[in-house]
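*Asks:* can't give you the sequence, but here's the structure:
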């Protein structure tokens, strides 16, 4: 699959051939769904918790005698039906993460890249570098390129000026190639790859 490489100022900077085994697969929605679900479950905080009756700091004495009062046979003020008692079946701190095979995760990334390529949502830039870290200048650059909702994937190390100028722009994300993931690819309309990112991805899946 051949694509035109562009520079940040909108000029053509040559062509590149994208590997068909990474960018040319027929996307499978079931694999992408499993991967997104795995990512969202893994990052879910899961720290919400209430106190059960065993954790309430309250007297353990019996409320009143067992028989002869005409009332119910209560034995603890920590019971859920009393004000100040423990919560019945409340949430507890836990991890929401579940397992997903490493091969499925790798396949999902290739399918996500292929889905973007099939929809025409991939742009290859020669270098993600900016002369100065000014957001106003970068907004104009993105507007000239026709980018309104994009994920930028740079090389192993990102240019500080480019990152600084792009990070405050709404609906624009910047990640190094090590941080590329299915969820961020799918949530943005356009995937912008640097030449270094394309080479790193092809080396990774070789």
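*Replies:* Received it, and whenever you're ready, just let me know what you need. From a predicted model like this one, the values you see are computed outputs, not experimental measurements. Residues are numbered from 1 along each chain as shown.

*Asks:* CA atoms for contacts and neighbours, from now on please.
*Replies:* Will do.

*Asks:* Tell me who's in contact with the residue sitting nearest the centre point of the chain.
*Replies:* What sits nearest the mean C-alpha location of the chain, by C-alpha atoms, centre = their mean, is residue 183, with 4.8 Å. Residue 183 makes contact with 35, 36, 39, according to C-alpha atoms under 8 Å, 6 or more residues apart in numbering.

*Asks:* Now tabulate the residues you listed in CSV and tack on neighbour count.
*Replies:* Shown next, in CSV, are these (neighbours: other C-alpha atoms under 10 Å):
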residue, neighbour count
35, 23
36, 18
39, 18
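
*Asks:* Next up, a structure to set beside the first:
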């Protein structure tokens, strides 16, 4: 069963916490992580790209010159894909790129992502994260104390307006709740900072 130190906002260790092995100590499945990230990025795509085919481009109704006898190549329309200003061959059209992954694959991907952060010593458990008022300066100091002053994902168990607003303007820092946690955000940040209460909620959901 993996154990992690629990820190306060000053960066001092206050206790230790045992993590559930079936959530934070499984064998990391790299292929499932790849599938989960690919799925998330595909679902984010707007799919609004569009170009016109030869039948949709304006003009080109008349044959530019007669078929034979001119010494030039034969053409039927100036809007052929071969011509400048012509249509696009196999033009992209608006489409929906989203698809769903099986629930078991999603769960395994989440557990693999959490385990990978524990294995890489990039997971930091905080006993409590609360601020009296929104202060970006205070949040920057807290992150520095926790050696997480680069890209960091802060996970809290419930909405805390002061924490959310304090972290909002720090480049590379993102906040999330337990119910909005996803594989891409976990893997995309160098440090995974999570409160003790949030760890327990994650274990309740994924154990």
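*Replies:* The structure has been received and is ready for your questions. Quick caveat: nothing in here was measured; it's all calculated off a predicted structure.

*Asks:* Give me the TM-score for this pair.
*Replies:* Laid over one another, the chains give 0.88 as their TM-score (TM-score structural alignment, normalised by the length of the first structure), with 205 aligned residues with a C-alpha RMSD of 2.0 Å.

*Asks:* is it true that the residue nearest to the centre of the first structure lies in a strand?
*Replies:* No - using DSSP: H, G, I helix; E, B strand; the rest coil, the secondary structure at residue 183 of the first structure is helix, not a strand.

*Asks:* Quick check: it vs residue 70 of the first structure, distance?
*Replies:* 61 Å (C-alpha to C-alpha, to the nearest Å).

*Asks:* which one in the second structure is aligned with the residue nearest to the centre of the first structure?
*Replies:* Using TM-score structural alignment as the criterion, residue 183 of the first structure maps onto residue 184 of the second structure.

*Asks:* how near is that match to residue 39 of the second structure?
*Replies:* 10 Å.

*Asks:* on average, how far is the top helix by length along the first structure from the matching bit in the second structure?
*Replies:* Taking DSSP state H as the criterion, the first structure has its longest helix at helix 102-118. Helix 102-118 of the first structure differs from its equivalent in the second structure by a mean of 0.9 Å after superposition (mean C-alpha distance after the TM-score superposition for the first structure).

*Asks:* tell me what that helix is packed against?
*Replies:* helix 20-23, helix 29-43, helix 182-187 (3 or more C-alpha pairs under 8 Å, 6 or more residues apart in numbering; DSSP states H and E).

*Asks:* Apply 10 Å and report the result again.
*Replies:* helix 20-23, helix 29-43, strand 122-125, helix 182-187, strand 190-194 (3 or more C-alpha pairs under 10 Å, 6 or more residues apart in numbering; DSSP states H and E).

*Asks:* Let's have these in a markdown table, adding distance to residue 90 of the first structure.
*Replies:* Converted to a markdown table, those look like this (distance: least, C-alpha to C-alpha, whole Å):
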| stretch | distance to residue 90 of the first structure |
| --- | --- |
| helix 20-23 | 45 |
| helix 29-43 | 20 |
| strand 122-125 | 46 |
| helix 182-187 | 31 |
| strand 190-194 | 42 |
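
*Asks:* Count the residues that sit near residue 117 of the first structure.
*Replies:* 22 (other C-alpha atoms under 10 Å).
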